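sequence first, then the predicted structure:
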Amino acid sequence: MKNIFIKAIYAGMLIGIAALAYLSLENAIVGATLFSFGLLVIVTSGYYLYTGKVGYLVREKKYFKTVLFTLLGNIVGTLFIALLARVALPNLADKALLLVEYKMRNDLLDVLILSVLCGMMMYLGVEGYRKTQNDVARVFLVIFAVVIFILSKFEHSIANMVYFFLSFSISFKTILYLIVMIIGNGLGATLLCHLDNLAEKK
């Protein structure tokens, strides 16, 4: 589990850097495209990202501990990058705060649904990368999965950790919302993985 935890920290750091790139740009499409760099490095390097791993809970045996250590490592990695950015890029903290305030205006049901949809997109991106043989197609599957979830304003729990930590928006409400996002991401990813399993059996 130590190796998984380290790879999860690495993945959290990559998502943190990707989130900083997104916040740095005014053009949402360009920002979303650059954000996908983080996921591309994660899937090509075999790092552990919660939203990319949680779907396989319905396929892999004794997998819960792997998912738990992945989530904990992602938290550490995103926190580390957010704290560095607080010092060196304070203007991004203001942007992160505006983004968090926008997200907190949604009610919990909306957050859950948006998180489920994001979990689906992450599973499709990661599973598509795993199954597709053409290297160009694999890259575009990952990029479009990320661009779609960002432009559609779906809720990615690990990316949101960066925004919460960066803006110091830590309260009962943000923690509750983050828990709902984590659950929703898991539900969306595991649902599609389960459907894939049923289709393969038939």
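Everything's here; your move. Only a predicted model underlies this, so the values are computations on that prediction, with no experimental measurement involved.

make it CA atoms for all contacts and neighbour counts henceforth
Noted.

element containing Lys153, please.
Of the helices and strands defined by DSSP states H and E, none includes Lys153.

sorry, slip of the keys, the one I care about is Leu178.
Going by DSSP H and E, Leu178 is part of helix 172-201.

report the buried residues of that helix.
Within helix 172-201, the residues that count as buried by 16 or more other CA atoms under 10 Å are 174, 177-178, 180-194.

contacting residues for Leu20?
Residues counted as contacts of Leu20 (CA atoms under 8 Å, 6 or more residues apart in numbering) are Ala85, Leu92.

next one: it from Ala93, what distance?
Between Leu20 and Ala93 the computed distance is 10 Å (CA to CA, to the nearest Å).

which residues do the two both contact?
With CA under 8 Å, 6+ apart as the test, Leu20 and Ala93 both reach Ala85.

what helices and strands are in contact with the helix holding Leu178?
If you count contacts as 3 or more CA pairs under 8 Å, 6 or more residues apart in numbering; DSSP states H and E, helix 172-201 packs onto helix 50-53, helix 108-131, helix 157-166.

can you list these in a markdown table and add mean neighbour count and distance to Phe149?
Putting these into a markdown table (neighbours: other CA atoms under 10 Å; distance: least, CA to CA, whole Å) gives the following:
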| stretch | mean neighbour count | distance to Phe149 |
| --- | --- | --- |
| helix 50-53 | 26 | 12 |
| helix 108-131 | 22 | 6 |
| helix 157-166 | 26 | 11 |
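
here's the one I want to compare it with:
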Amino acid sequence: MKKLIRTSVDSIFAGVMIAIGAAIYLNCPNRIVGSFLFSIGLITIMELGFDLFTGRVGYIRSREDALNIFLIFLMNAVGCLFVLLLPSGHDALEVWTHRLEVPLYSAFFEGVVCGILIYICVHRSKTRPPIVTVVTTLVAIPAFILCGVEHSIADICFMLAARHFTWEGILFILIVAVGNAVGALAVSLWVAHRHDFVK
């Protein structure tokens, strides 16, 4: 029970951090600057060890892990509600509706790319000094934002900030989440087993 409570609270705080990053991004008139400032949320999550879906999903190895990831996703979404208390900028609706114009197959593949980038950030942070974590994050996060690839938890924040709730939006987020998982798992499984292919 204690582990369940800890995971839930850590996941909620991770959602709050993404909500803060999303609010900063939406209120920044310069998208390049905003993409770097968005990294504050991810850096905080990694430094404090909070549980973020995109950072943990690449480490699924068992049914228990999968159930834990499902809980993390739900609690991240709860934490994202914090964005409703923050100023959302004038173009939150435009940002969100623009995302919904993307075909679902494109959203999936954009989710895959984002999953790969987030996994790289998290994997590097486990074996490198904190400064490397910060630098890697400051490169990878603006990269996925400026490339237009999709982060499922950030997209939840954008939907909430836009106050635009539809089944289409929920489906979009779920497709992106699957893409995030596929990208992260593809890289992590290859990293874990590539030595099996050495002659």
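Arrived safely, thanks for sending. This one's a predicted model, so the numbers in the text were calculated from it and none came from an experiment.

give me the TM-score for these two chains.
Remark: TM-score between the superposed chains equals 0.93 [TM-score structural alignment, normalised by the length of the second structure]; 194 aligned residues with a CA RMSD of 1.4 Å.

picking up where we left off before, of the helices and strands packed on helix 172-201 of the first structure, which is nearest Leu198 of the first structure?
When these are compared by CA to CA, helix 108-131 sits nearest Leu198 of the first structure, at 15.4 Å.

residues in the second structure aligned with that closest one?
In the comparison with the second structure, helix 108-131 of the first structure aligns to the range 104-127 (TM-score structural alignment).

and that stretch, how far out from the chain's middle?
In terms of CA atoms, centre = their mean, to the nearest Å, the centre of stretch 104-127 of the second structure is set 8 Å apart from its chain centre.

what about that stretch, how far off from the first structure?
Mean deviation of stretch 104-127 of the second structure from its aligned counterpart in the first structure after superposition (mean CA distance after the TM-score superposition for the first structure): 0.7 Å.

ok, now stretch 131-139 of the second structure?
Mean for stretch 131-139 of the second structure is 1.5 Å (mean CA distance after the TM-score superposition for the first structure).

pull the residues that contact that stretch.
Contacts with stretch 131-139 of the second structure, where a contact means CA under 8 Å, 6+ apart, come from Phe36, Ser39, Leu42, Ile43, Cys121, Val122, Arg124, Ser125.

7 Å instead?
Phe36, Ser39, Ile43, Cys121, Arg124, Ser125 (CA atoms under 7 Å, 6 or more residues apart in numbering).

want to throw those into a markdown table with distance to Ala154 of the second structure?
Conversion of those to a markdown table gives the following (distance: CA to CA, whole Å):
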| residue | distance to Ala154 of the second structure |
| --- | --- |
| Phe36 | 14 |
| Ser39 | 12 |
| Ile43 | 14 |
| Cys121 | 16 |
| Arg124 | 21 |
| Ser125 | 21 |
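
and which of the residues you listed is nearest to Ile12 of the second structure?
Using CA to CA, these come closest to Ile12 of the second structure at Ile43, 15.8 Å.

where does that closest one sit: helix, strand or coil?
Following DSSP: H, G, I helix; E, B strand; the rest coil, the label given to Ile43 of the second structure is helix.

name the nearest residue to it, ignoring sequence neighbours.
Val134 (6.2 Å; CA to CA, 6 or more residues apart in numbering).

check which helix or strand the one you found maps to.
Val134 of the second structure belongs to helix 130-147 when assigned by DSSP H and E.

what angle do that helix and helix 104-127 make?
170 degrees (axes from the mean of the first three to the mean of the last three CA atoms, to 10 degrees).
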